[in-house]
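Need a 3D model of the following:
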Amino acid sequence: MSPLFQPLQIGPLQLSNRIVIGPMCQYSAEDGTPGDWHMVHLGQLALSGAGLLILEATAVEAQGRISAGDLGLYSDANEAGLARVLGAVRRHAPIHVAIQLGHAGRKASSRAPWDGGAQVRSSEPGGWAGVSASALPHAPGEEAPAALDAAGLRRVREAFAAAARRAARLGLDGIEIHGAHGYLLHQFLSPLSNQRSDAYGGSLANRMRFPLEVFDAVREAFTPDRPVWVRLSATDWVPGGWDVESTVALSQELKARGCAAIHVSSGGVSPQQSIALGPLYQVPFAQRVKAEVGLPTIAVGLVTEPEQAEAIVASGQADAVALARAMLYDPRWPWHAAAKLGAQVAAPRQYWRSQPREFKDLFAGAAFGAR
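Below you'll find the model as predicted:
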């Protein structure tokens, strides 16, 4: 069997294969609540045959949304909207579903990408003030956030825990905490964005303190027999910023606290980043975390071909591969990968008759009558 289609254990959760649909913001919620777009969007992805679907970055408080259209899990309306979508997915799709909980910090109050993605200042219609580790704007000319004080830190921690309790009520299979891409927890980790002089700034241990507190709060609030893991940016791609050595150190601390996996990405905290883009450009970071920490790792970043994903898993560079834009372009990517690699994939029986004749056993459990 292709290594890409072998089962994977993430804590107590067993995935049917190593293909993960990475979280992708849709900027299409209303006051944090999903609507018909999410029903259609998540429905098609849930039928893809991937082993795991991670819901897009979901804000734990309204102030923590990247944009006014971001998904949230901070209100009863948010929870009810997600329950509607997840109910349809569970009835019809053979896939595990997790959620990525996050807080945008100083990168909050932005326009959607198709509207340019620029910050909406708090003085503009629809804008609001951001918060961060320090009162430093993300980019020159942007409005500076407020540095979180002790009360603010408590509020955000509890917001993460409250969202985790909602996720447990929704029956989600796992939680990924968003500690990457320049959002709030990453802002605490990076010396480029964290210039505090208290117990949450300065040394590596101090800069890791708040993200670890958030992990502990989420782990305590979520269902004990379901996994919690973290997505990290392995490097800021800026000299003097967060780096892979710090990522390994944080991952070891997370492992000691019961973290089930590390989803390894990079960048996002500074517009000064200089990224060496290319196929599989982030895979070496996942490989190092896997080798030095021993947790299951998920690799991501310009993985587009089935042979690439299979080689990553077969060589031991990572335990799973996440796809995002490639899945938007081809929502049946796992089917096509299984066909290329001689594997089987789960598919709803309504679609079994679409199996090409040359791939007799492509769909697991498929049985055909007259055509």
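
Please count neighbours and contacts with C-alpha atoms only from this point.
Fine.

so residue 312 makes contact with residue 322?
No. The pair residue 312 and residue 322 fails to qualify as a contact (Cα atoms under 8 Å) at a distance of 11.2 Å.

Between the two, point out the one with more neighbours.
Comparing residue 312 with residue 322 by other Cα atoms under 10 Å, the one with more neighbours is residue 322, at 26 against 23.

Tell me the helix or strand right after the host helix or strand of that one.
Residue 322 is located in strand 320-323, with elements delineated by DSSP states H and E. Once the chain leaves strand 320-323, the next helix or strand it forms, by DSSP H and E, is helix 325-329.

Next, the structure of the following sequence, for comparison with the previous one:
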Amino acid sequence: MSALFEPCTLRSLTIPNRVWMAPMCQYSAPAQGPLTSVAGDWHFAHYAARATGGTGLILLEATGVSPEGRISPADLGLWNDEQTAGLRRIADFLTEQGTVPGIQLAHAGCKASTDRPWRGGAPLGPDAEGWLPSAPSPVPFDEDHPVPHELTVEQIQEIAGQFADSARRALTAGFRVVEIHGAHGYLIGEFLSPHSNHRTDAYGGSFDNRVRFALEVVDAVRTVWPEDLPLFFRVSATDWLEPDGWTVADTVRLAALLRQHGVDLLDVSSGGNAPNVSIPTGPGYQVPFATRVRSETGLPVAAVGLITEPGQAEKIVAGGEADAVLLGRQLLREPSWPRRAARELGAGHVTGPVQYGRAA
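Modelled structure (predicted):
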């Protein structure tokens, strides 16, 4: 038997295997008009291919909880009925294929309002589909980004409510997992790190103050998300600015608090909060961060980052380094990677479309 293809149960939800798809923005939703930020045919085809490929859980890309919370004008959003309906089509199909549909809810903070990556990814102003970003402090991401608006306490609390409203819509759309995006230098991650959070009120300064917003978002989402369904949280374990930034030890402390507030699994990534940072990448380079959180807090974790081979993924799960693996670019290259992994690991048949039965 393969540990990678054992079911994973969180609360009342059973995910059929431990090969999961990490959220990856597609920057392919309409940027203007009545269907702004609504999932279309590209999103359906993209996610459907990974579901028919045997992925156990698919986490849809960072989905803005407000227009100003999107990374780009072409990001998905979840603040109106049209967006809810567009996502329902995808969630329903994933469910039909035996894949658990999940969605990542996000606010981009000071990194909002940028162009699509293949068009350079530069910041966009109000004269080019863009807007002025907001952040914990008036600290731009880099010299090319504008100085963001410093959020007031009232605006911070309003954004926590927007996360809850989007989670409620996600449930209506048929999603069974919600992940709160607290990583990669977006708004929640900006609050966590002293590099980007220079506030002197109840949301800045000490560790307890800097994690306050993250916990308020979790609490707001948990009030509307069903008790029997799991809630995930994505974190950058380090912003690679130690000892002056967010550290792995900070992540362990946060993980223990998140568990107390109703988070069921930590999706452990790293980086993204500062430009031009030296990161020692390599196969599975972020896995030790996930392992440390799991061993020191007991909170289930998913590992991500240059996990590309079936044997590598099997070792991570079988060895107790993580409870699941989240694949990103590898699933872009190979939508049916889970089926290949099952064959190579001798895991037997992975449930899939009857139409493809002759290829089993």
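
what TM-score comes out when they're superposed?
The TM-score (TM-score structural alignment, normalised by the length of structure 2) is 0.96; 353 aligned residues with a Cα RMSD of 1.0 Å.

about what we covered before: which part of structure 2 lines up with the strand holding residue 322 of structure 1?
Taking TM-score structural alignment as the measure, structure 2 aligns residues 324-327 with strand 320-323 of structure 1.

For the matching stretch, what is the distance to the chain centroid?
Remark: stretch 324-327 of structure 2 is offset 12 Å from the chain centroid, using Cα atoms, centre = their mean, to the nearest Å.

name the element residue 9 of structure 2 belongs to?
With DSSP H and E as the criterion, the answer for residue 9 of structure 2 is strand 8-10.

Show me what that strand is packed against.
For strand 8-10 of structure 2, the contact count by 3 or more Cα pairs under 8 Å, 6 or more residues apart in numbering; DSSP states H and E identifies strand 13-15 as packing neighbours.

Could you find the counterpart of residue 17 of structure 2 in structure 1?
When the two structures are superposed using TM-score structural alignment, residue 17 of structure 2 falls opposite residue 17 in structure 1.

so how many other residues sit close to the residue nearest to residue 328 of structure 2 when sequence neighbours are not counted?
Using Cα to Cα, 6 or more residues apart in numbering and skipping residues adjacent in sequence, the residue nearest residue 328 of structure 2 is residue 22, 5.2 Å away. Other residues near residue 22 of structure 2 come to 24 when the count uses other Cα under 10 Å.

which residues touch residue 22 of structure 2?
58, 59, 60, 61, 304, 326, 327, 328 (Cα atoms under 8 Å, 6 or more residues apart in numbering).

distance of the residue nearest to the fifth one when sequence neighbours are not counted from residue 174 of structure 2?
What that stands for is residue 304 of structure 2. Spatially, and ignoring its direct neighbours in sequence, residue 304 of structure 2 is nearest to residue 326 (5.0 Å; Cα to Cα, 6+ apart). From residue 326 of structure 2 across to residue 174 of structure 2, the span is 21 Å (Cα to Cα, to the nearest Å).

Likewise for residue 78 of structure 2?
Where residue 174 of structure 2 is concerned, residue 78 of structure 2 sits at a distance of 13 Å (Cα to Cα).

who has more neighbours, those two?
In terms of neighbours (other Cα under 10 Å), residue 78 is the more surrounded of residue 78 of structure 2 and residue 174; the figures are 30 against 21.

wait, the more buried one sits on residue 68?
No. The pair residue 78 of structure 2 and residue 68 fails to qualify as a contact (Cα under 8 Å) at a distance of 11.9 Å.

Once you drop chain neighbours, what's closest to the corresponding residue of structure 1 for residue 239 of structure 2?
For residue 239 of structure 2, the equivalent position in structure 1 is taken to be residue 236, counting by TM-score structural alignment. Closest residue in space to residue 236 of structure 1, ignoring its immediate chain neighbours: residue 267 at 4.5 Å, by Cα to Cα, 6+ apart.
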